[in-house]
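*Asks:* predicted model follows, preceded by the sequence.
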Amino acid sequence: MSAPERIPALSLPADGPDEALLARGGLTVRGRIPQASNAVLYCTVELDGREAACVYKPVAGERPLWDFPDGNLARREVAAYEVSRATGWGLVPPTVLRDGPHGEGMCQLWIEPVTGEDAEGGELLALVDPEDPGPGWKEIGLAEVGEGRTALLVHADDPRLRRLAVLDAVINNADRKGGHLLPGAEGRLYAIDHGVTFHTEDKLRTLLWGWAGEPLPEEAVEVLGRLAGALAEDGPLAARLRPLITAAELDATRARVAALLATGTHPRPGDTWPALPWPPV
């Protein structure tokens, strides 16, 4: 499958009030989110009488990784937002790079997840009987649940998750866990934690393998075709990404988009990198 002919040029949206608030507002640290592996600070940001909660991840609080360069996870988070914004799917909350109380870092709008009966669309992940996953679920793999028992880990056959699976394939997300999925108001789905993305090597590691090898939805093919144009040397998305990732990483992003369009299918797990994140949540 190839991209449809005569795809309209992609016009990236201008920065809106959320981006302006995050980038220019007064940032006040209110506390730290302790379970995060890197420094993640819960903050409020205020500008012209408007205030919002946000997350601030200073570069100074990033732990070194063996396979990613030091000190640029924040920029990768912003790059993931730029690609998400270019798709028009709105999967990543508004995210900017800015200076803060602890130096340069990423600043992202806080999303309060909607849970329980208020969440539209039902559960996104579940452990079910291996013999009968039931309708509406896509298989991920077997998981040990204690006392020698196993269950089948599944994710919902949900178009929001399917969009996210495409986005993750484009940005080469090496850590898509269940805890990174935030159901929002009015049926929205948000995804967070995109520091380990855009590597030049294939590092896709995700829970969203349920569509592996299946044809991409027509909507995704159209979006990918537009992304290809926006990622061209003179494209608007390429201009936004150049200050955030390396030239080689930008080239690799173009190649991933081209490969998705050439195959017309969701990618399958590779054999040189663990396919599933651990822990999965």
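*Replies:* Done, it's in. Residues are numbered from 1 along each chain as shown.
*Asks:* when you work out contacts or count neighbours from here on, use the C-alpha atoms and nothing else.
*Replies:* Fine.
*Asks:* now for the longest helix that the chain contains, which elements pack on it?
*Replies:* If you go by DSSP state H, the chain has its longest helix at helix 247-263. Under the contact criterion of 3 or more Cα pairs under 8 Å, 6 or more residues apart in numbering; DSSP states H and E, helix 247-263 touches helix 159-171, helix 218-230.
*Asks:* mind putting these into a markdown table with mean neighbour count?
*Replies:* What follows is these, written out as a markdown table (neighbours: other Cα atoms under 10 Å):
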| stretch | mean neighbour count |
| --- | --- |
| helix 159-171 | 21 |
| helix 218-230 | 20 |
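*Asks:* ok, structure two:
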Amino acid sequence: MPAPERLPAPGVNTTGEREELLAKGELTVVGRISGASNAVLLCTVEYGSVRADCVYKPVKGERPLWDFPDGNLARREVAAYLVSEATGWGLVPPTVLRDGPYGEGMVQQWIAADGADGADGADGATGADGLLALVEGEEAGEGWKPVALADVGEGRTALLVHADDPRLRRLAVLDAVINNGDRKGGHLLAAPDGRLYGIDHGVTFHVEDKLRTLLWGWAGEPLTDEAREVLTGLERQLAAGGRLATRLAELITPAELSAVRARVSRLRRTGVHPEPSGQWPAIPWPPV
């Protein structure tokens, strides 16, 4: 019998095919990804003649969070994927909820990030294919957006910046919609095909404003026309009886679903990227 074909990079197969592979394929645990606060298992998934690498996060391996008492992180990760797909931007790798070797959990297609580091125009690139950097002085420089001054030790500071990149800007809008409380630099994956993905969306959809991100560079600036159009579409899909609303209702609480609707409505009404609320630290720790 011939060996199963390894799944090509995202974008070659349809989203539905990738979801079917993740949902129905046989999961085999390869190892554990170290450094994560919750259990994150690297697996292969095989279905028919196709095999792919994936990440499996069983609910049993989650550490309880005092401020997220309702539901679990795995379902929030799937909900974030559904919202991403509804935008049409495809910013989150295919993600499903299913049973696995250690019970129910989320399974997400593994994205092989581009190993390039550094970028023209900024020194000290710090990850995500040079989309984030630390620079000397108080000016971000052309093509970069300032975030905050960072303590780099020995009494010195550097300016944390991110690229003025339309892919990041879309992700900033998605994070505002899903109320992402943990957008670190390590959660940005620049794929070799040029696409940008965000991962680790367990700390999302809270009813209170918990947006913590490194992507504050557009705070207070007008949303793009594209973003406004996407938000209009999301508002329709989140209406009672809408497909997205129906699917999210299976994953998050009614109060959280209402909060998503309110955030989308507020973004459309104000027409600008949100600014830090001042009620919570604006930047996650550690930032990378």
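*Replies:* Ah, there it is. On a predicted model such as this, the values are computed, not experimentally measured, just so you know.
*Asks:* what about the longest helix of the first structure, how far off from the second structure?
*Replies:* On superposition with the second structure, the mean distance recorded for helix 247-263 of the first structure (mean Cα distance after the TM-score superposition for the first structure) is 0.3 Å.
*Asks:* so where is that helix in the second structure?
*Replies:* Under TM-score structural alignment, helix 247-263 of the first structure corresponds to residues 254-270 of the second structure.
*Asks:* for that stretch, what is the distance to the chain centroid?
*Replies:* Chain-centre distance of stretch 254-270 of the second structure: 18 Å, with Cα atoms, centre = their mean, to the nearest Å.
*Asks:* circling back to that earlier point, of all the helices and strands packed on helix 247-263 of the first structure, which one is nearest Leu244 of the first structure?
*Replies:* Of all these, helix 159-171 sits nearest to Leu244 of the first structure, with 12.8 Å by Cα to Cα.
*Asks:* what helix or strand does Val154 of the first structure sit in?
*Replies:* strand 149-156 (DSSP states H and E).
*Asks:* picking that back up, distance to Phe198 of the first structure added to the helices and strands packed on helix 247-263 of the first structure, as CSV?
*Replies:* Compiled in CSV, these are given as follows (distance: least, Cα to Cα, whole Å):
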stretch, distance to Phe198 of the first structure
helix 159-171, 5
helix 218-230, 15
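*Asks:* separation between the aligned residue in the second structure for Leu207 of the first structure and Pro101 of the second structure?
*Replies:* With TM-score structural alignment as the criterion, the equivalent of Leu207 of the first structure in the second structure is Leu214. Applying Cα to Cα, to the nearest Å, the value for Leu214 of the second structure to Pro101 of the second structure is 35 Å.
*Asks:* which one of those two has more residues nearby?
*Replies:* Neighbours per residue, other Cα atoms under 10 Å: of Leu214 of the second structure and Pro101, the larger number sits with Leu214, 22 against 12.
*Asks:* I'd say that one and Ile283 touch.
*Replies:* Yes - under the contact definition of Cα atoms under 8 Å, Leu214 of the second structure touches Ile283, with a separation of 5.9 Å.
*Asks:* Ala212 of the first structure: neighbour count?
*Replies:* Neighbourhood size, Ala212 of the first structure [other Cα under 10 Å]: 15.
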